[in-house]
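Student: give the three-dimensional model of this entry:
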Amino acid sequence: MTSSQPLALPGYAHVYSGKVRDLYAPLDDSGAPRADQLLLVASDRMSAYDFVLDTPIPDKGKVLTQLSLWWFERLTDLVPNHVVSTDVPAAVEGRAVLVRRLEMLPVECVARAYLTGGGLVEYRADGHVSGVALPEGLLDGSRLPEPVFTPSTKAPVGEHDQPMPYADVEAAVGASLADRVRGLTTAILARGNEIAAERGILIADTKVEFGLDGDDVVLADEVLTPDSSRFWPADLWEPGHAQPSYDKQYVRDWLTSPASGWDRSSGEAPPDLPADVVEQTRAKYVEAYERLTGRTFS
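Tutor: Okay, the predicted model is just below:
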């Protein structure tokens, strides 16, 4: 399935549409796209199992954008971010930021503090996740001794990211830069959990993206959101089974339930989400935002 048509934004040229975000280049005085900045617009599109679903989640783009901005402020001592300004066109207000154009690294930087999802599948096969050996006897939801860097490939829309051994990251970006992003990724997750724990949330894992501005490593895209991370209510955490969550796992679970009638292995597109699933998903995203930030979402 493909992304919806991009907006026509006066003063901006559409550059690219991903699963969830649309990129536009500001036009200079001559009408040419600027080479140093991009307008990053978060849509209400929902992706799951490598499909972009036909059913949007209202306000999702605003939640992702506002929560990322909140986290960027709390991570500035660890790593600079790409934000230039939140002064954006009215048509995308609240869900867009003007950012530095970066040379993006060809790696999905993933860190895990708890074992679940694709990491659990790998672990059950051979006791490793992305080539990292883990202790024996771990269960679905087990806390790891320390956050582990488990990178993956950056697949095009419609294809699946694949686990990436650390040696492949070194081959792709060089040993020094690989070590830098590994340290940053695990530090971001550790910092996130320090802050989230005070608000009754566990961050099981997260995916971040980095780019280069000259020699500087810069945090880009989004950070510690319900799309890029698994958020669990701390008071309900119980290893041994899937955990309740404040993220898009709710949509994944419905899609793979008998209620959806969808066979994930069929290759066919998932069905539309029913109204109650849309409403509950929006509520989970908003609750994650409000619990973490202490702010009322409006």
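Student: going forward, measure contacts between C-alpha atoms and count neighbours the same way
Tutor: Will do.
Student: now the nearest residue to Leu105 once chain neighbours are set aside, what's its secondary structure?
Tutor: Spatial nearest neighbour of Leu105, chain neighbours left out: Gly211 (5.4 Å); criterion: Cα to Cα, 6 or more residues apart in numbering. Per DSSP: H, G, I helix; E, B strand; the rest coil, the secondary structure class of Gly211 is strand.
Student: go on, Leu69?
Tutor: Under three-state DSSP, Leu69 falls in the helix class.
Student: kindly report the same for Arg295.
Tutor: Secondary structure state of Arg295, per three-state DSSP, is coil.
Student: next, the second sequence, to be compared with the first:
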Amino acid sequence: MSGFVEKPEAVQVPGLVHLHTGKVRDLYQNATGDLIMVASDRISAYDWVLPTEIPDKGRVLTQLSLWWFDLLSDLVPNHVLGTDLPEGAPADWAGRTLVCKSLSMLPVECVARGYLTGSGLAEYRESRTVCGLALPEGLVDGSELPAPIFTPATKAAVGDHDENVPYEEVARQVGPEIAAELRQTTLSVYGRARDVARERGIILADTKFEFGMDAETLVIADEVLTPDSSRFWPAGTWKPGRPQPSFDKQYVRDWLTSPASGWDRNAEQPPPALPSEVVERTRAKYVEAYEALTGLPWT
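Tutor: The predicted structure is shown next:
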């Protein structure tokens, strides 16, 4: 059992049709067929969407994605049409709402890895491969890879795990030409973002993208290069052989697995509410990531 502790009721807005409530985003459609994507302050951990929200999180994710979309526009088009609030939308949608082009989404999580950690590390320890790609001996948690690799995954429903798959499975699902374009674009975008982050003293260890088709054109969608979709590590504290400090929800994960939470993640019971200290520290990490990457003050 996993998913939402209590699935939120969708906000009803005249002229918009509610399509989906995800872990973080709510998706609507307007009368002209455009999608309205609203990033909430919800946070997930260990396959659960928690009962406590992180103030400003949705705004940080949205504004950081917009910053990256602009920076990457010469590499791949994106789905953003605008940021104006639909008429009648709640005031708190401001800064967290994107009006987007409706795409034919591809059923693949496009993951680029420049460093070994997470599910990639787990597979490497078993077989010295990640998604079927052979890697050198002697790598440890946090090792930089000889070159970035494309390690796709199948998309999972809320509460389920994405499953790493070999490139050949992507080609089977979407065809060899689109699969090749997905791999090339994913690695190009990762390379650009890795270099930008590195200039700012941040390691982009890995990240995932979602793509859709606009007729025959590949378009990047959803969020890009945020702390929810990426692992960002401070370069100054990087040390292979151990878990790295990160700009994300690690405070949440650490508290949930500590005795203080009283929660047993293996008992399939919903996690408890977060204490204010954990909420404040987690919010600070999201804001710190935004400011460090963009060079802009958070307002």
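Student: the residue nearest to Leu105 of the first structure matches what in the second structure?
Tutor: Counting by TM-score structural alignment, Gly211 of the first structure lines up with Gly212 in the second structure.
Student: sorry, back to before: pretty sure the residue nearest to Leu105 of the first structure contacts Met104?
Tutor: Yes. Counting by Cα atoms under 8 Å, Gly211 of the first structure does reach Met104; the two are 4.0 Å apart.
Student: out of these two, which sits in the more crowded spot?
Tutor: Set side by side, Gly211 of the first structure and Met104 show more neighbours around Gly211, with 23 against 16, by other Cα atoms under 10 Å.
Student: let me see the contact set for Asp34 of the second structure.
Tutor: Asp34 of the second structure makes contact with Val99, Cys100, Lys101, Ser102 under the criterion Cα atoms under 8 Å, 6 or more residues apart in numbering.
Student: mind putting those residues in a markdown table, secondary structure and neighbour count included?
Tutor: Shown next, in a markdown table, are the contacts of Asp34 of the second structure (DSSP: H, G, I helix; E, B strand; the rest coil; neighbours: other Cα atoms under 10 Å):
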| residue | secondary structure | neighbour count |
| --- | --- | --- |
| Val99 | strand | 21 |
| Cys100 | strand | 20 |
| Lys101 | coil | 18 |
| Ser102 | coil | 17 |
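Student: export those as TSV, with columns for distance to Ile54 of the second structure.
Tutor: Listed next are the contacts of Asp34 of the second structure as TSV, based on distance: Cα to Cα, whole Å:
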residue	distance to Ile54 of the second structure
Val99	23
Cys100	25
Lys101	28
Ser102	29
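Student: and Gly159 of the second structure, how many neighbours?
Tutor: For Gly159 of the second structure, the neighbour count with other Cα under 10 Å is 16.
Student: count of neighbours near the residue lying closest to Lys285 of the second structure once chain neighbours are set aside?
Tutor: Of all residues beyond its chain neighbours, the one nearest Lys285 of the second structure is Phe247 (5.4 Å), with distances taken as Cα to Cα, 6+ apart. By other Cα under 10 Å, 25 other residues sit near Phe247 of the second structure.
Student: secondary structure element holding Phe247 of the second structure?
Tutor: Applying DSSP states H and E as the criterion places Phe247 of the second structure outside every helix and strand.
Student: still on that earlier bit, between the contacts of Asp34 of the second structure, which is nearest Leu274 of the second structure?
Tutor: Closest approach to Leu274 of the second structure among the contacts of Asp34 of the second structure (Cα to Cα): Val99, at 31.6 Å.
Student: that closest one and Ala39 of the second structure, how far apart?
Tutor: Val99 of the second structure sits 12 Å away from Ala39 of the second structure, going by Cα to Cα, to the nearest Å.
Student: one more: Thr299 of the second structure?
Tutor: Look at Thr299 of the second structure and Ala39 of the second structure: by Cα to Cα, they are 17 Å apart.
Student: out of those two, which sits in the busier spot?
Tutor: Ala39 (25 against 6).
Student: what does that one align to in the first structure?
Tutor: Residue correspondence to the first structure (TM-score structural alignment): Ala39 of the second structure is matched to Ala42.
Student: mind listing what its match touches?
Tutor: Here Ala42 of the first structure is in contact with Val20, Arg21, Asp22, Gly61, Lys62, Leu64, Thr65, Arg95, Ala96 (Cα under 8 Å, 6+ apart).
Student: give me the nearest residue to the last one, chain neighbours excluded.
Tutor: Spelled out, that is Ala96 of the first structure. Val41 (4.3 Å).
Student: can you get me a residue count around that neighbour?
Tutor: For Val41 of the first structure, using other Cα under 10 Å, the count is 26.
Student: again with Pro234 of the second structure
Tutor: Neighbour number of Pro234 of the second structure under other Cα under 10 Å is 19.
Student: cool, and Glu194 of the first structure?
Tutor: Look at Glu194 of the first structure: counted by other Cα under 10 Å, it has 14 neighbours.
Student: tell me the spacing between it and Gln66 of the first structure.
Tutor: Separation of Glu194 of the first structure from Gln66 of the first structure (Cα to Cα): 20 Å.
Student: for Leu138 of the first structure, which three-state class applies?
Tutor: coil.
Student: enumerate every residue touching it.
Tutor: Residues counted as contacts of Leu138 of the first structure (Cα under 8 Å, 6+ apart) are Leu115.
Student: aligned to it, what sits in the second structure?
Tutor: Under the alignment (TM-score structural alignment), Leu138 of the first structure pairs with Leu139 of the second structure.
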